[in-house]
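Trainee: Quick one: sequence and predicted model below, then my questions.
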Amino acid sequence: MQSNMHNIAILGAGRVGTALARRALSAGFEVRVATSRPAAENAVMLQIVAPGAIVASAEDAVAASDIIVLALPLSKYRNLKPELLQDKIVVDAMNYWAPTDGTLAEFEGATSSSEVVQRFLKGARLVRSFNHMGYHEIEDSARPDGHAERRAMAVAGDDAQANLIVAAFIDRLGFDPVISGGLASSRLFAGGTPIFGAAMTRIEIQQHLGPLSHNPA
């Protein structure tokens, strides 16, 4: 699976964000990391936890990148600027954890958390992925294409082209992408589902996602 996308922005520098930064750097991507703090305040920390990543403001990181990954606490998503992410391919890697986020009524219904985020980020080409794998596994479980133990990563989104671009990114990181369908189908790999936290191959994850799921290769 080929991809012409080379520049990645990660908004958030917690465990998931920095693990993704390190993995993307290892895969040959140029990576920019931004948080809610001024870029200068992140410089020393990123030199230690993600050497090679470029420290940037959110505005500069988004402007220079092909794919933007949201790796901040879900409770902070309204701090994002919808106009900044207009027409951008945005990957939602956030999860709703009531014990840590507090009970948020908007995420307590049947609608997937990514659909809620999409309503706020109008105009963003939102794709759900990276949420069902532990941050340490993003680095430790990556395998080359064709490896017998290569794990699968679910992808969901309403923009078919964005899904394919994110799938190519995932493939290059070392995982088999499996597209489950539209954004609503991200409920199939949310917390509490058999997929969440499980080590599954492409065939195994497709069995749980259902007959409409597919590998875009």
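Mentor: Received it, and whenever you're ready, just let me know what you need.
Trainee: rest of the way, CA atoms for contacts and neighbours
Mentor: Noted.
Trainee: helices or strands up against the host helix or strand of Ala154?
Mentor: Counting by DSSP states H and E, the element that carries Ala154 is strand 152-157. Secondary-structure packing of strand 152-157 (3 or more Cα pairs under 8 Å, 6 or more residues apart in numbering; DSSP states H and E): strand 125-128, helix 160-173, strand 176-181, helix 202-209.
Trainee: one more structure, for comparison:
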Amino acid sequence: MKIGILGAGHIGKALARLLAEAGHEVGISNSRGPETLRDLAERLGHGVTAYSNEDAARFGDLVIETVPFGHYADLPSVQLKGKIVIDTANYYPERDGQIDLGGLSESAFLARHIPGARVVKAFNTIQAAHLESQGDTNKPLSQRRAIPMASDDAEAKAVVGQLIEEIGFAPVDNGDLEQSKSQQPGTPIYGREANPEEARQVLGGQS
């Protein structure tokens, strides 16, 4: 699969390496342009390519957005239309400024600003260092660290779940985008190292 990654921070770099190692074609971008990422792409190896944000979004059959939430309006919404978009962002008011979400989850709010995109919330509850080190494809799913995911699109969620398995974690269905409120910062599952059964119990207790 061709995967575009918008954002070259810790999570973006970790996912680029893991997904490229799993055999996917990966393009990565940042707000400063591809020339600033060529050394990183070379270090990541496995054919990872540096792009502009627009070109990374255009390149990917699936796109992962890992930019700070406060920059949501800068996402290339035209190029994301019709694409599965994994939203890894978290809203931190002290960093992002005050944003009126209108009572929505962060991901539901984001989905309104990239109309036509098939948004899936995932990878927002795990530290980049743990993403790099805790995946293990040799373990059965029941013993792997859980990655909650939420979406209004069941088919998109299934595709993302497969990617989560390919890099050594276990997907846990957390309902629709509004339900993703239960995996945002400050919730019991956020940052928690849990297997799938434990994660379902924690998430269920938050409903």
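Mentor: Perfect, I can see it now. Owing to the predicted nature of the structure, the values given are computational and were not obtained by experimental measurement.
Trainee: still on that earlier bit, name the stretch among the helices and strands packed on strand 152-157 of structure 1 that sits most buried.
Mentor: Mean neighbour count (mean count of other Cα atoms under 10 Å) peaks for strand 125-128 among these, with a mean of 28.
Trainee: quick one: it aligns where in structure 2?
Mentor: Taken onto structure 2 by TM-score structural alignment, strand 125-128 of structure 1 occupies residues 118-121 there.
Trainee: Average offset of the matching stretch relative to structure 1?
Mentor: Averaged over the aligned pairs, stretch 118-121 of structure 2 sits 0.4 Å from structure 1 after superposition, using mean Cα distance after the TM-score superposition for structure 1.
Trainee: who touches that stretch?
Mentor: For stretch 118-121 of structure 2, contacts defined as Cα atoms under 8 Å, 6 or more residues apart in numbering pick out 82-88, 107, 111, 149-153, 156-157, 160, 177, 180.
Trainee: repeat that with 6 Å
Mentor: Residues outside stretch 118-121 of structure 2 that contact it (Cα atoms under 6 Å, 6 or more residues apart in numbering): Lys83, Ile84, Val85, Ile86, Asp87, Met149, Ala150, Ser151.
Trainee: Also stretch 160-178 of structure 2?
Mentor: Contacts of stretch 160-178 of structure 2 (Cα under 6 Å, 6+ apart): 105, 108, 135-137, 141, 144-152.
Trainee: now swap in stretch 192-206 of structure 1 and tell me
Mentor: Stretch 192-206 of structure 1 has contacts (Cα under 6 Å, 6+ apart) with His132, Met133, Arg151, Ala152, Phe189, Ser213.
Trainee: among those, which two are most distant?
Mentor: Spanning the widest gap among the contacts of stretch 192-206 of structure 1 are Met133 and Ser213, at 18.3 Å by Cα to Cα.
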